[in-house]
Structures are given as structure tokens and as C-alpha cells.
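>>> requesting a structural model of the entry that follows:
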Amino acid sequence: MSSFWERGALRRQHPVVAVRPHDDAPEPSGRWPLGIPAVAQVLREGLEFSPGVTFLVGENGSGKSTIVEGIALAYGLSPEGGSRQAMHSTRPTESPLSDWLRIQRGVGSSTWGFFLRAETMHSFYTYLEQNPSPRGDVPFHEMSHGESFLALLASRFDEPGFYCLDEPEAALSFNSTLALISVLQRISDDGGQVLCATHSPVLASLPGARILEVGEWGIREAAWEDLEIVQHWRSFLDDPKRYLRHLLD
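Below is the predicted model of the structure:
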């Protein structure tokens, strides 16, 4: 017969089961961000979440970062990066999407979370220096962009919570991107959950991850090999000169 703790573990769900629109969420329109097809779809249908890692993949302007940001803020995470406790803010630029969303949490799940967005990391490191963590931190500003990024992953991505990442590959080399893949796999194996917006076909290749392709159609589930970014990268690497000839001519 299973113990009390084992039965509790069996009942525990992943942190986010679904994101639902509020009853008073606005109708899609030409006003930003309501005119973005992917955002409009989330506000019509919501978004179901699976355990483990979910990637949002799409071109610039497709809405993937807006959606990750809106969900991170609706979960209670700091808008410019950090955990629930972070109060870091420089110049508010967030969309109102988070105000229109509600999080359906998993029963008994962890409330820990962290929002990592590449565009605000420099100012976030300054915030950490001014508000030192009890656990201690390395001197992020004295490290390269990629090194500091990986150091932050090692110190903050250490509990089975809900992690939102916005284009983390921007700071990383090929090998460092592989290191990030191993971090995301560890989070998934430990019962955590990840939502990540990315342009990287390398990062999106994580085995077992759910991939949502974002574009003019809205949001659709896709296999890695069918992604537009994978097809473009394959064509380019097969013959860069032929690929670039169409652009440079």
C-alpha cells in the first residue's frame, strides 16, 4: 500500500494546466495585440498545457513573445525577468494581454516560477547586484553574455516550477544551446514545466517537447521536421551561396 506522501505525489499536477481568457476579455480587432492571429486565438480558445517543455516557434511579429510574456505575468512573474519575488522594472512596455488571461493551476503543484527574457538581462543583473540573493550570486556583469546566462540558469532553474523563456538562444553559442537543452530536460524530468519562445531549430529539437508553430494562421501543433525554420536552415546549410543568391541579386 502506498504511503501518504506517495499518494500526494500521484495527485500532484504540473504547475499550469491551461490558460483561459477572462469573461470580459476583448474581442479580436485591429488594435495591438488583438490583431495578432495567435493572440486572438488564445483569447478565443485559451491554451491547454502539457507536462514538460512547450516551444512557441515563429517569425518576428508572429506573437510568440507577446504570448509568453502575457502568460508569465498572469502567473505572477516579474515583467522584466525574474521570479515572483523580483520587483525589477525600468520602462514598462508590456502588452495588456496578461490582464485578459487567467491561469488554471495544477492541483498541489509548485508555485515557484521564473521568467527569463534575453532583452532585459543586463538591467536584471544590475537589479540582482543591488538586491543580493541569500544564496549568493556570481558577478554576472563581469562575465560574457553567454556565460552569465548559463550561470543564471544554474542558480535559478533548480526547482520543479513554471519557467518562461523568451528567445534564450540570443545569448548562446551552439554548444551553450545544447547545455540549455539539458537544463530544460532536467526541469521536465523533475516535474517542472517550461514555456519557451524561440527561433532556434537546435533548441526546438528537444526530444519529447511539444511544438506550437505561430504565424498568420494563429497557433498550430507541429512536428520539428515540418517547421518552416527547420526547412529554411536545411536549405541554407545545404548550399549557402545558392540560398543567398536570391537575396543578394
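>>> please count neighbours and contacts with C-alpha atoms only from this point.
Noted.
>>> so where do the helices sit in this structure?
For the chain, the helices defined by DSSP state H occupy 4-11, 37-45, 64-75, 121-130, 145-156, 174-189, 228-238, 240-248.
>>> distance check, the spatially most central residue of the chain against Leu180.
Centroid-nearest residue in the chain, with C-alpha atoms, centre = their mean: Cys196, separated by 2.5 Å. Separation of Cys196 from Leu180 (C-alpha to C-alpha, to the nearest Å) stands at 12 Å.
>>> and Arg242, by the same measure?
Arg242 is 32 Å from Leu180, by C-alpha to C-alpha.
>>> same check, this time on Glu225
20 Å.
>>> of the two, who's got more company?
Per other C-alpha atoms under 10 Å, whichever of Glu225 and Leu180 has more neighbours is Leu180, with 20 against 11.
>>> identify the residues contacting that one.
For Leu180, the residues meeting the contact criterion (C-alpha atoms under 8 Å, 6 or more residues apart in numbering) are Leu150, Leu203.
>>> could you rerun that using 6 Å?
By C-alpha atoms under 6 Å, 6 or more residues apart in numbering, Leu180 lies in contact with nothing.
>>> next, the structure of the following sequence, for comparison with the previous one:
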Amino acid sequence: MSLYEAQSYLRSMILLRDEVPTFRQYPFDLPAVSRLDRLDFHPKVTYIVGENGMGKSTLLEAVAVALGFNPEGGTLNFTFSTAATHSELYKYLRPSRGAARPKDGFFFRAESYYNLATEIDILDRENSFAPPIIDSYGGKSLHEMSHGESFFAAFMNRFSGHGLYILDEPEAALSPFRQMAMLSRIHELIGKRSQFIISTHSPILMAYPDSRIYQLTPDGIAETTLEETEHFIIMKEFVNNRERMLRELL
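Next up, the predicted model:
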């Protein structure tokens, strides 16, 4: 049995190109989609990175929805809909799953996390006789925390291991220190047989050593290394040559 068969919950995602009605309209006209055949996932961590507008969130959303997650995030049990803005891409993706099945799963989406927090409060009010959902997030309403604290509460409390976790820009409200703490939490959960697929702009979060990085560009999707990503190069250049960079920028 291969490493992917033994450890991966999600081995790959295949685009059913022959069934796509047209590659001239969004989201199929995105280079990351129009030139996609198959995306293979690392059994531990797969990163999807690239500039704004390259389709990172669109692709990650489609992967999550194709697996049965709510487009606005949460576990497989969440079915709420604040606004149906997800694309049709998920209909043309076919997942290839590993031999094992995850016991836990979560689609974390920074841009709609407020909606998820609201839904949790509503469900807990409407189901007063059931154990509160918020208990699995630390016991305190996510709306009563700062944005960063509420993000971190999910990572630390809700993610239990043996899970498939799909994270879209989880660093959005996290300080650099919290991003490093999250990297440590990812490692802890991988030790509990978890698999992560992460869209991010953060070189800190991209640094997990046993991983695969895909960079989305105008030419499509290319596998790369941390040191070759634009995010790492630009950050390193700025930190090492701050005064020169500021003179050029200002």
C-alpha cells in the first residue's frame, strides 16, 4: 500500500473536463481551472498559494463543496446559507478518497466565519435541550471574542484529530505569533492522523516541512517550494532590505 493510500483521506481531485459546458466563463476561464486535469494532495499538508484573483478561494471552495461541506464553512452537519455565492465548479470535480475515512472534518473560511458564528448562536438558542454546539469551540460565543481569538478557538478546540481540514486564508485575523502557534497546532493534529488543505498568503503557515505547495499563476498551477513562492521572496526582500524597499515604494 502506498503512502497516499495508507495516510490520505483525500488523495486527489479530478476535473471532469469533458462535462464542463464552457471554459470561456467564470470560474472555468481561470487559468487554475482551465488548465487543470488532476490535483494530487499530500497526506499531511497541501498549500494552495498565489496572488489575489488567481482563484485560490474559488478552487478551495469547490474542493470543499464537492466533499459535502457547506460553502460558508463548518462541519459536514452545517447546512445554513446566508448567500448562495459559490460557483458551479464543484459539480465538475470528482474526489479520489483514500482507504481510511476521517472521523472529523471542517471547512474554515475566513470571509464567512462571522456567518458561521451567528449560525452556532442561533442553533444553540433553538435547541436548548441539546448539548451546546459552542462547547466544542471553547464554550464562549465566538461573537464575544476578537476576530483572531474566535479563529484560534476553532483551531484549538473544535479540531479534534483524525480529520480532514480545509482552511481558506486562516491567517486573516492572526498575528505572526498566533500564526506560529497555529503551525504548531497543525503539527499536533497531523500527529493525530489529520490532513490539511490550506489556501494562504502567509509564509509562516506555508513553512510546514512535510507538505506540498501549489502556486496558482496566469499559466495555471505549478508545484513549487516555500523559497520559490512570491510571498516568501517578497517578505525576505523587504525584511533584509527594508530601507531600500521603502525608498522605492515611497
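>>> please state their TM-score.
TM-score for the superposed chains, counting by TM-score structural alignment, normalised by the length of the first structure: 0.89, backed by 238 aligned residues with a C-alpha RMSD of 2.1 Å.
>>> ok so, going back, for the helices of the first structure, could you give me JSON lines that also reports distance to His88 of the first structure?
Formatted as JSON lines, those follow (distance: least, C-alpha to C-alpha, whole Å):
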{"stretch": "helix 4-11", "distance to His88 of the first structure": "34"}
{"stretch": "helix 37-45", "distance to His88 of the first structure": "26"}
{"stretch": "helix 64-75", "distance to His88 of the first structure": "13"}
{"stretch": "helix 121-130", "distance to His88 of the first structure": "6"}
{"stretch": "helix 145-156", "distance to His88 of the first structure": "16"}
{"stretch": "helix 174-189", "distance to His88 of the first structure": "24"}
{"stretch": "helix 228-238", "distance to His88 of the first structure": "33"}
{"stretch": "helix 240-248", "distance to His88 of the first structure": "42"}
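>>> Val17 of the first structure: which of these is closest?
With C-alpha to C-alpha as the measure, helix 64-75 is the member of the helices of the first structure nearest Val17 of the first structure (11.8 Å).
>>> list of residues touching that closest one?
Contacting residues not belonging to helix 64-75 of the first structure are listed as Leu56, Leu97, Ser98, Ala197 [C-alpha under 6 Å, 6+ apart].
>>> report how many residues lie close to the second one.
This points to Leu97 of the first structure. 24.
>>> still on that earlier bit, nearest to Pro21 of the first structure, out of the helices of the first structure?
Of all the helices of the first structure, it is helix 37-45 that lies closest to Pro21 of the first structure, at 5.2 Å by C-alpha to C-alpha.
>>> aligned to Ser78 of the first structure, what sits in the second structure?
When the second structure is aligned by TM-score structural alignment, Ser78 of the first structure is paired with Asn70.
>>> if we can go back for a sec, distance to Trp5 of the first structure added to the contacts of helix 64-75 of the first structure, as a markdown table?
Output for the contacts of helix 64-75 of the first structure, formatted as a markdown table (distance: C-alpha to C-alpha, whole Å):
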| residue | distance to Trp5 of the first structure |
| --- | --- |
| Leu56 | 35 |
| Leu97 | 38 |
| Ser98 | 35 |
| Ala197 | 35 |
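>>> of these, just say which sits nearest to Gly161 of the first structure.
Nearest to Gly161 of the first structure among these, with distances taken as C-alpha to C-alpha, is Ala197, at 17.5 Å.
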